[in-house]
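In: Dropping the sequence and predicted coords here.
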Amino acid sequence: MCKDNATSVNEIFLQGFKNLYNYNIVFFLFILLIFIVILVGNLLIIVSVSVSQQLRHPMYFFLKNLSTADVLLASNILPALLHVILWEGGHLSLTGCILQYYVHSCLLIAQSYILTVMSYDRYLAICYPLHYATIINTKNCLYLVSFSWIFSCILMSSELIIIVQMEFCGSSVIDHYFCDIAEILQISTSYNMILMWDDFVVSLLCVFFPFLLIVSSYICIFFTILKISSMSGQKKAFSTCSSHLLMVCVYYGTLNSIYIVPSGDNSQNDNKFKSLIYIVLPPLINPIVYSLRNREMIESIKTLTYKHVRAEKCWRV
C-alpha cells in the first residue's frame, strides 16, 4: 500500500527522445526502415534454414534460433518506440511495462546462450573434428537450444517475482522509450537491494560466464589454427568461425557500451542512444554477416527466391 496519500502507479508514461520531437517524422521513418530490414533479413534466414536441404547443419540450426531471438527482441521494443516517436510519448500499463522488461531480458539472455552454444560448435568443429558428428547430433542440438531458451526464462523469473511484489507510488513518468531495470527501480518506492543483487547474479550467469566460455573457446581455436601447416588451411579454418566471432564482438560490444562504459554529462540521453544501438545493431548485422559471407546461405536464398517467383508466375497463369 502507498503511504502518505501517494498515488499508486497503474500506468507508465514513456517520454522517449524529447530532444528529437522536432524531427519525429524523420526519426520515425528511420526506425521503421531499420525495423523492416531486421524483420525481412532475419525471417529470410529462418525460412531458408527451415526449408533448404543444403542448410541441414547444426551451425545453421543455431543461427535460425539466433535470428528468431533477434526478430522477437526487435518486435518487443521497436513497435512501441515507433508509437512513442510519432506521438511524442506513450502510455503503457504497469503490467505491460514489467512484461516488456521480462521479455526483453529473456531474449537478451537467450541470445547470449545461443552465441555461446555456437562458439562451442566451432570449438568442436576445429579442435576435435573427428568427434564433432558424435557430439553435435540432432538430439544434442535440440537439448542445447532448449536449454538456452528455457534457462533464460527461469533466470528472469526470479527478478519477475521480486518486481511484481514491489510498490510503485508517486511518479509514473519514465524518461526512456522502453522499460529497463534502471527505470523500474526509479519509479519504485520499495526497498530494492534484493532486486539489485538478483540482477547482479543474473548478469554473471547470462553475460559474464558465457563471455568467458566464448573467449576460452576462441583461444583454443586460435592455437589449433596456428598449428595448421598450410596458410590455405588456416584461412579455411578461420573462415568457418569468422562470422560468429564478428557477431560476438557486435553483441558484447554494444551490450557493454551501456552497462559498463560510463556515460557522459548527458547520461540519460546517452543511455537511450546506447540502448537503441544494442537493440538494433545485432539483429541488423546478423543477416548481413551470415548472408553476404556465406556461399551456402546465398545459394539457398537465391533458390528460395526463384521458387517463390516461379510459383507466383504459375499462379498468375
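Out: Nice, thanks for sending it over. Numbering: from 1, shown residues only.
In: switch to C-alpha atoms for all contacts and neighbour counts from now on
Out: Noted.
In: Just give me the residue right at the centre of this protein.
Out: Nearest residue to the geometric centre of the chain (C-alpha atoms, centre = their mean): Leu108, 4.5 Å.
In: That residue belongs to a helix?
Out: Yes. The assignment for Leu108 (DSSP: H, G, I helix; E, B strand; the rest coil) places it in a helix.
In: contacting residues for it?
Out: Leu108 makes contacts with Ala69, Leu73, as judged by C-alpha atoms under 8 Å, 6 or more residues apart in numbering.
In: any idea which element His91 lies in?
Out: Under the criterion of DSSP states H and E, His91 resides in strand 90-93.
In: repeat for Phe223
Out: Assigned by DSSP H and E, Phe223 falls in helix 209-226.
In: And the following helix or strand past that helix, how far out from the chain middle?
Out: Sequence-wise, the next helix or strand downstream of helix 209-226 (DSSP H and E) is helix 231-259. With C-alpha atoms, centre = their mean, to the nearest Å as the basis, helix 231-259 stands 16 Å off its chain's centre.
In: angle of helix 231-259 against helix 209-226?
Out: 160 degrees (axes from the mean of the first three to the mean of the last three C-alpha atoms, to 10 degrees).
In: Which strands and helices lie in contact with the following helix or strand past helix 231-259?
Out: Along the chain past helix 231-259, the next helix or strand (assigned with DSSP H and E) turns out to be helix 267-292. Helices and strands touching helix 267-292, by 3 or more C-alpha pairs under 8 Å, 6 or more residues apart in numbering; DSSP states H and E, are helix 24-51, helix 58-86, helix 231-259, helix 295-316.
In: A further structure is provided below for comparison with the first:
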Amino acid sequence: MHQGNQTSISEFLLLGLSNKPEQQKLLFVLFLGMYLVTVVGNGLIILAIGLDSYLHTPMYLFLANLSFADISSISTSVPKMLMNIQTKSQSISYESCITQMYFSVVFVVIDNFLLGVMAYNRFAAICHPLNYTTIMEPRLCILLTVIPWVLSNLVALTHTLLLLRLVFCDSNALPHFFCDLSPLLKLSFSDTMINELVLFVLGLSVITFPFALILFSYVCIVRAVLRLSSTEGMWKAFSTCGSHLTVVLLFYGTIVGVYFFPSSTDPDNRDKIGAVLFTVVTPMMNPFIYSLRNKDMKGVLAKFIHSKKWFCL
C-alpha cells in the first residue's frame, strides 16, 4: 500500500454515533442485540436451506447468498464499534480501516445485485412456469450467483485503489462508527474529484441496473398475473413475490428517503443514518420478512428448531 509515501498517519479515530458518555451503554446494548438477532436469524435461514433438500431450489440458493451477505455486512462494522465502546478506545489502524471500507462496499453492493437476480428468478417462475426448470438451469444459477460477487468485489477494489492514492495528514478523526467511503474522502487533503466522480458513476450504475431488472421483472409479473382468470391464482402468484418485494421496498426506500429527500440534519448525520439502515437495520429485518411471509421457510425453520439437529448445534 506504500503507506509511508501516501499518508503521515497510522490510524484513524472512529467518533461513533454519539460523543455523549451516558449514551454509550445504550448504544452498546442496542447494537449488540441487533447484531445477535441478525446473525442468528440469517444463520438459521442458511442452515435450514442447507440441511433441507426441499429448499434446494434457485430461489433459496439466492436467499442463502443474501443471508450470508447480510451476516457479513453487519459483521464488518458492528463488532469493531462494540469493541471500541467497551474498551473506550476509538482507534482503528490505517490498514484495518481500508479493509473495513472495502468489505462494507462489497456487501452493500452484493445485496443490491442479489435483489435483481431474485426478481429475475420470480419473473421466470411466474411468467414462464412450464419452462422454469429449463431457464433456471444449474449452470445459469451458478452464474447468477458468482457474477454479483465478482462485480461487487470489482466495485470495491476500484474504490480502494483510488483511495490508496490519497494523502491523509494531521486530522484523522472520522465522524462515523466505521470506515465508510464518503467520510474518508471528506477527510483527505488530496483532490478527490476523480474519487467522487467514480463514486457517482459506479453508485448510479450499481443502483440503476438491478433496479431496472427488478422493475422489468415485476411489470411482466403483474401483466402475467392479471391475465389469470382465477382470483385465487392471482393471489397465490402475488403472495410468492411478497417477501422479495418487501425487501426491495425496504432497500430502495432507504436510498430514496436518506439520499434523495434528506432531512434538515447535516450531511455527516445523514451518512450515519444511511449507514445504520443499510448495514444494520436491513440485514436484521430480512430474516423476519422471509421467514414470516414464506410458508415453506416457516415450516422448515419450525421443523429444524424442534429437531435433534438444533439441539446438537
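Out: Right, received. Where do you want to start? Please read all numbers here as calculations on a predicted model, not as lab measurements.
In: So which of the helices and strands packed on helix 267-292 of the first structure is the most surrounded?
Out: helix 58-86 (a mean of 21; mean count of other C-alpha atoms under 10 Å).
In: By how much does that helix deviate from the second structure on average?
Out: Here the mean offset of helix 58-86 of the first structure against the second structure after fitting is 0.9 Å, by mean C-alpha distance after the TM-score superposition for the first structure.
In: Would you check the span in the second structure matched by that helix?
Out: Counting by TM-score structural alignment, helix 58-86 of the first structure falls onto residues 58-86 of the second structure.
In: now that stretch, how far from the centre of its chain.
Out: On C-alpha atoms, centre = their mean, the centre of stretch 58-86 of the second structure falls 8 Å from the chain's centre.
In: now stretch 86-97 of the first structure
Out: 22 Å.
In: what about it, start to end distance?
Out: Start-to-end span of stretch 86-97 of the first structure (C-alpha to C-alpha, to the nearest Å) is 19 Å.
In: ok so, going back, now the residue nearest to the centre of the first structure: how far from Leu73 of the first structure?
Out: Taken as C-alpha to C-alpha, the span from Leu108 of the first structure to Leu73 of the first structure is 8 Å.
In: what's the average distance of the strand holding His91 of the first structure to the second structure?
Out: Looks like 0.9 Å for strand 90-93 of the first structure (mean C-alpha distance after the TM-score superposition for the first structure).
In: which residues touch Leu55 of the first structure?
Out: With C-alpha under 8 Å, 6+ apart, Leu55 of the first structure has these contacts: Ser48, Val49, Glu296, Met297, Ser300.
In: looking at it, the first one is touching Thr303, isn't it?
Out: In this case it means Ser48 of the first structure. No. Using C-alpha atoms under 8 Å, Ser48 of the first structure is not in contact with Thr303; the gap is 9.1 Å.
In: ok, back up a step: for Tyr278 of the first structure, which of the helices and strands packed on helix 267-292 of the first structure is the nearest?
Out: helix 231-259 (4.8 Å; C-alpha to C-alpha).
In: tell me which residues in stretch 268-277 of the first structure are buried?
Out: For stretch 268-277 of the first structure, a neighbour-count test (16 or more other C-alpha atoms under 10 Å) marks Asn269, Asn271, Lys272, Lys274, Ser275, Leu276 as buried.
In: To Tyr191 of the first structure, which of the helices and strands packed on helix 267-292 of the first structure lies closest?
Out: helix 231-259 (22.0 Å).
In: Can you lay out the helices and strands packed on helix 267-292 of the first structure as CSV showing distance to Phe178 of the first structure?
Out: Below are those laid out as CSV (distance: least, C-alpha to C-alpha, whole Å):
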stretch, distance to Phe178 of the first structure
helix 24-51, 15
helix 58-86, 7
helix 231-259, 15
helix 295-316, 34
